[in-house]
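Peer 1: with the sequence up front, the predicted model follows.
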Amino acid sequence: MVLYPENMITTPEGTPVRQVRPKTEGWSQKKDAEGRPLLQFASPKRGKPPLHLADLTPDERIAKVKELGLPGFRANQLEKHYFTHYTHDPAAMTDLPAESREEFVHGMLPPLLTEVRRLETDRGDTIKFLWKLHDGALVESVLMRYPGRITLCVSSQAGCGMNCPFCATGQAGLTRNMSAGEIIEQIVRANRLIADGGLGGKKRDDHSADRVSNIVFMGMGEPLANYARVMQAVRVMVDKDHGLGMSARGITVSTVGLVPAIKKLADENIPVTFALSLHAPDDHLRNELIPVNSRWKVDEALDAAREYFDKTGRRVSIEYALIKDMNDHGWRADLLADKLNERGRGWVHVNPIPLNPTPGSIWTASEVSVQNEFVRRLNDAGIPTTLRDTRGKEIDGACGQLVATEADIADAAVTPAEL
């Protein structure tokens, strides 16, 4: 197969088709000494966030409470206030001793996120938050009400080190990993807003609970590059006695393909939904689209995904952003189906996502007819495939759009820290 002569390729059947080559627009991709896209796996050294209740195991919380001079059972009371009533306000915790209450609460629940801005769309059913962390780093999360469920797209890193050219988040590189407490605080703050009636209104026949029911780790960052803190956050999410008591099946952890971490996740015995952001079934294109493919190839990532299914019994989701004339060719749908079917049936579901278009950019969504043909070929090959509807495009809150802009930085500079 001849690739990229004057933006054309020859398909396996010998048909010439247009091939747009990935490139960055409006920014310079960071490169290493050999000219390859730079990958950042380690978090840059910065001041650590204050230690928070959610960073600790239940036993560690009791020890910390005793260290602050109170009996261990106070940890359970504090957990109830934070994880059930979604508050860190000492004045609301009247069951705690008044003389030491404020110092105790601030010692266990230090402020982690300052809200800089809130944008709404979809008649109030989608809200994007811009948060400032203790060190000035900026992250975003997106809250979405659907019939029967409420989903929060959370960030796990400030920035991202995976350097994918079509994702706005990766343009500035990795600022730092987020703590488990900072991840959980996004959920607690969202639950507080929902409890106060701040997320649209339910339809009359919607009997879902008024709290976040689904989490997708698809905000800023590569979750599996911040493995330990993400997993601590997940444990807090699913803990019914000392955490948020969420269903693991409602939590989706995504990755661009960090194979060793995928295998580690499969051994956690927590049945979260696993999503692989693939975006191309052939190494030649994926090497440029997803730079981490230079470390772990398509087949290695798919083998690890199949292993996740084998160990957990949880069907894997393949995320695939459809980009016009770049990765949306029919032969790529066929190749993707072949690779998935080679690994068996019934273990995977494909989620094509129309890329959010930018006027005049090479990065734009596929034509509707092309999207439909891509989906048809996969379904006809026996691969369950559903075109995903994206929310929040009007407020730059959809997949791949989360990024701290110059306007965000300016607003954050005049936003006072929480007391």
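Peer 2: That came in fine, so what should we check first?
Peer 1: only C-alpha atoms for contact and neighbour calcs from this point on.
Peer 2: Will do.
Peer 1: and the spatially most central residue of the chain, how close does it get to residue 340?
Peer 2: Note on the chain: the residue nearest the mean C-alpha position is residue 218, at 1.8 Å, using CA atoms, centre = their mean. From residue 218 across to residue 340, the span is 23 Å (CA to CA, to the nearest Å).
Peer 1: ok so, going back, so the residue nearest to the centre of the chain makes contact with residue 153?
Peer 2: Yes. Under the criterion of CA atoms under 8 Å, residue 218 makes contact with residue 153 at 5.8 Å.
Peer 1: now do the strands in the stretch 101-250 of the chain.
Peer 2: Taking DSSP state E, counting those that start in this stretch as the test, the strands found in the stretch 101-250 of the chain are 114-121, 126-132, 138-146, 149-153, 157-159, 174-177, 214-217.
Peer 1: residue 144 is in contact with residue 150, correct?
Peer 2: Yes. With contacts counted by CA under 8 Å, residue 150 reaches residue 144, the gap being 5.8 Å.
Peer 1: skipping its backbone neighbours, what lies nearest residue 302 in space?
Peer 2: residue 340 (7.7 Å; CA to CA, 6 or more residues apart in numbering).
Peer 1: residues in contact with residue 105?
Peer 2: Residues in contact with residue 105 (CA atoms under 8 Å, 6 or more residues apart in numbering) are 78, 88, 89, 90.
Peer 1: one more: residue 369?
Peer 2: So residue 369 contacts nothing (CA under 8 Å, 6+ apart).
Peer 1: what comes up buried for the helix or strand where it lies?
Peer 2: Residue 369 belongs to helix 368-380 when elements are defined using DSSP states H and E. Along helix 368-380, these residues count as buried under the neighbour rule (16 or more other CA atoms under 10 Å): 370, 371, 373, 374, 375, 376, 377, 378, 379.
Peer 1: mind checking how far that helix is from the chain centre?
Peer 2: Relative to the centre of its chain, helix 368-380 is centred 26 Å away, using CA atoms, centre = their mean, to the nearest Å.
Peer 1: the helix or strand following it to strand 126-132, inter-axis angle?
Peer 2: Under the assignment DSSP H and E, the closest C-terminal helix or strand after helix 368-380 is helix 406-413. Angle between the axes of helix 406-413 and strand 126-132 is 60 degrees (criterion: axes from the mean of the first three to the mean of the last three CA atoms, to 10 degrees).
Peer 1: one more structure, for comparison:
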Amino acid sequence: MNKTNLKDLSLEGLQKLVIDYGQPSYRARQLAEWLFQKDAATFEDMLNLPATLREALEKKHTVDRLRQLKRLVSSEGTTRKYLFELSDGNTVESVLMQHDYGASVCVSTQVGCRMGCALCASTLGGWVRNLTPGEIYEQVLAIRRNQGRGVQRIVIMGTGEPLDNLNHTLVFVRNITADYGLGISTRRITLSTCGLVPKIKELAASGLGITLAVSLHAPDDDLRNRIVPVNRRYPLAELIPACAEYIKQTGRRVTFEYALIRGVNDAPEQAKALAALVRGLNCHVNLIPVNTVQERGAKPPGASTVRWFQELLETRGIPVTVRREMGADINAACGQLRAVDLRNTAATSSPSPGMSSNRVPSPKSSPPEPVRKEPVRKEPARKEPVRKEPVRKEPVRKKSSRKGPSRKGPS
């Protein structure tokens, strides 16, 4: 008999469950606290529940925990990447990032991804399945257990498209923000999407008011169609108004993520087009020098390109920051650690039917990896003042015209 994981249920689901077992509804909150806050490993640990209820739960339900396969720690010590095994043998990855303001955990919502974005490692193994609410929540609990400290922020931008698994993602968010859960404020939760317009509208209507981040990556449909294929279904003419409506309904600022790819989307005219696209919105642009993914062919631009791209946005009134690189040495970007794991087993397994082979569009010059000169910002010619040293004239010693007395010898 397949047992159900109680961490997959909402409080309402737990209330129905305990009532079915002949218990008063308040037992559901006690049970929820053990599952989502106290992190009980077994039903025996749930000491304030009646023994009869614990025994009944044990027979038909579980409190599954993820098994940690790998943990990588970055050289700077601020980032940890985890590879977890699920109960069915699939793997999923999560990231812990330490900041001055506390710890952020980046969670995955799917095993693989079917969006096919050209710069992302998440789609390399194809889409396998959605994660359950409990599997998403357990990533946070597992990392909290590992580091022995609390978690202050949640970033839903690991492997998978959260809005492609919206129902389970919403259950996770409601549980982790509740007083029977970790009580994390919705203002400290960010969800990243590639732009599923109908689901953005559903998220706005949910009333949760979490921060929305949109993976934009291009200022026009032609280029975005190639980098983010879902744009063919939901073009910018639909996406940007959906973001404006999200801002209106939630009162929250939207973040537009823009991965800078050398020779593809980092030109001055593209910075100007991006500014024009988002002008007037309560938004923020997050520039991300693209992570190098072996199978994708994307390379980040030089530091000077990133700097003047940022300045072009700033001078047009667009709030912008450049994301600080964290964990590059441990494959901390979405899907990279799982992709490495998949590569290691590729020789003995056949590709997933949903595997994406989409690559980043070639740079605008013909060689596969062109040597691109970074644009030089012309600074106004600054002439160093020439310091004129005063000409020191040596005083000319004039010979005296006065004739001294002639010395006559004796006559």
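Peer 2: Here it is on my side, so go on. Keep in mind that what you see is a predicted model, and the values were worked out from it rather than measured.
Peer 1: could I get the TM-score for this pair?
Peer 2: After superposition, the two chains reach a TM-score of 0.78 (TM-score structural alignment, normalised by the length of structure 2), with 346 aligned residues with a CA RMSD of 2.5 Å.
Peer 1: picking that back up, and the contacts of residue 105 of structure 1, which are buried?
Peer 2: So, by 16+ other CA under 10 Å, the buried ones in the contacts of residue 105 of structure 1 are 78, 88, 90.
Peer 1: so which of those residues are in helices?
Peer 2: In helices, defined here by DSSP state H, the members of these are residue 78.
Peer 1: of all the buried ones among the contacts of residue 105 of structure 1, which comes closest to residue 245 of structure 1?
Peer 2: residue 78 (15.3 Å; CA to CA).
Peer 1: residue in structure 2 paired with the closest one?
Peer 2: The alignment partner of residue 78 of structure 1 in structure 2, by TM-score structural alignment, is residue 31.
Peer 1: and if you look at residue 384 of structure 1?
Peer 2: So residue 384 of structure 1 corresponds to residue 319, using TM-score structural alignment.
Peer 1: name the element the closest residue to its match other than its chain neighbours belongs to?
Peer 2: In space, and not counting its chain neighbours, residue 319 of structure 2 is closest to residue 284: 5.1 Å by CA to CA, 6+ apart. Element membership for residue 284 of structure 2 (DSSP H and E) is strand 283-289.
Peer 1: in structure 1, what range does that strand match?
Peer 2: By TM-score structural alignment, strand 283-289 of structure 2 lines up with residues 348-354 in structure 1.
Peer 1: how far apart are the matching stretch and its match in structure 2?
Peer 2: Averaged over the aligned pairs, stretch 348-354 of structure 1 sits 0.4 Å from structure 2 after superposition, using mean CA distance after the TM-score superposition for structure 1.
Peer 1: translate the residue nearest to the centre of structure 1 into the numbering of structure 2.
Peer 2: Residue 218 of structure 1 maps onto residue 157 in structure 2, by TM-score structural alignment.
Peer 1: surely residue 273 of structure 1 meets residue 318?
Peer 2: No. If you go by CA under 8 Å, residue 273 of structure 1 and residue 318 don't touch, sitting 11.0 Å apart.
Peer 1: which residues in the stretch 1-150 of structure 1 form helices?
Peer 2: Along the stretch 1-150 of structure 1, counting by DSSP state H, counting those that start in this stretch, helices occupy 58-67, 74-79, 101-108.
Peer 1: quick one: closest of these to residue 398 of structure 1.
Peer 2: Across the helices of the stretch 1-150 of structure 1, closest to residue 398 of structure 1 is helix 74-79 (CA to CA), at 32.4 Å.
Peer 1: so which strand or helix has the corresponding residue of structure 2 for residue 264 of structure 1?
Peer 2: In structure 2, residue 264 of structure 1 lines up with residue 202, judged by TM-score structural alignment. If you go by DSSP H and E, residue 202 of structure 2 is part of helix 197-205.
Peer 1: contacts for that helix?
Peer 2: By CA under 8 Å, 6+ apart, helix 197-205 of structure 2 touches 163, 164, 166, 234, 238, 239, 242, 243, 245, 246, 249, 250.
Peer 1: next: stretch 289-301 of structure 1.
Peer 2: 22, 37, 39, 162-166, 256-259, 276, 278-283, 286-287, 339.
Peer 1: residue contacts, residue 162 of structure 2?
Peer 2: Residue 162 of structure 2 neighbours (CA under 8 Å, 6+ apart): 108, 109, 110, 156, 169, 191, 192, 193.
Peer 1: next, find the distance separating the residue nearest to residue 319 of structure 2 from residue 216 of structure 2.
Peer 2: Residue 284 of structure 2 is 12 Å from residue 216 of structure 2, by CA to CA.
Peer 1: tell me, what's touching those two both at once?
Peer 2: Common neighbours of residue 284 of structure 2 and residue 216 (CA under 8 Å, 6+ apart) are residue 256.
Peer 1: the two: which has the busier surroundings?
Peer 2: residue 216 (25 against 17; other CA atoms under 10 Å).
Peer 1: show me what the more buried one lines up with in structure 1.
Peer 2: So residue 216 of structure 2 corresponds to residue 278, using TM-score structural alignment.
Peer 1: just give me the match in structure 2 for residue 164 of structure 1.
Peer 2: By TM-score structural alignment, residue 164 of structure 1 lines up with residue 117.
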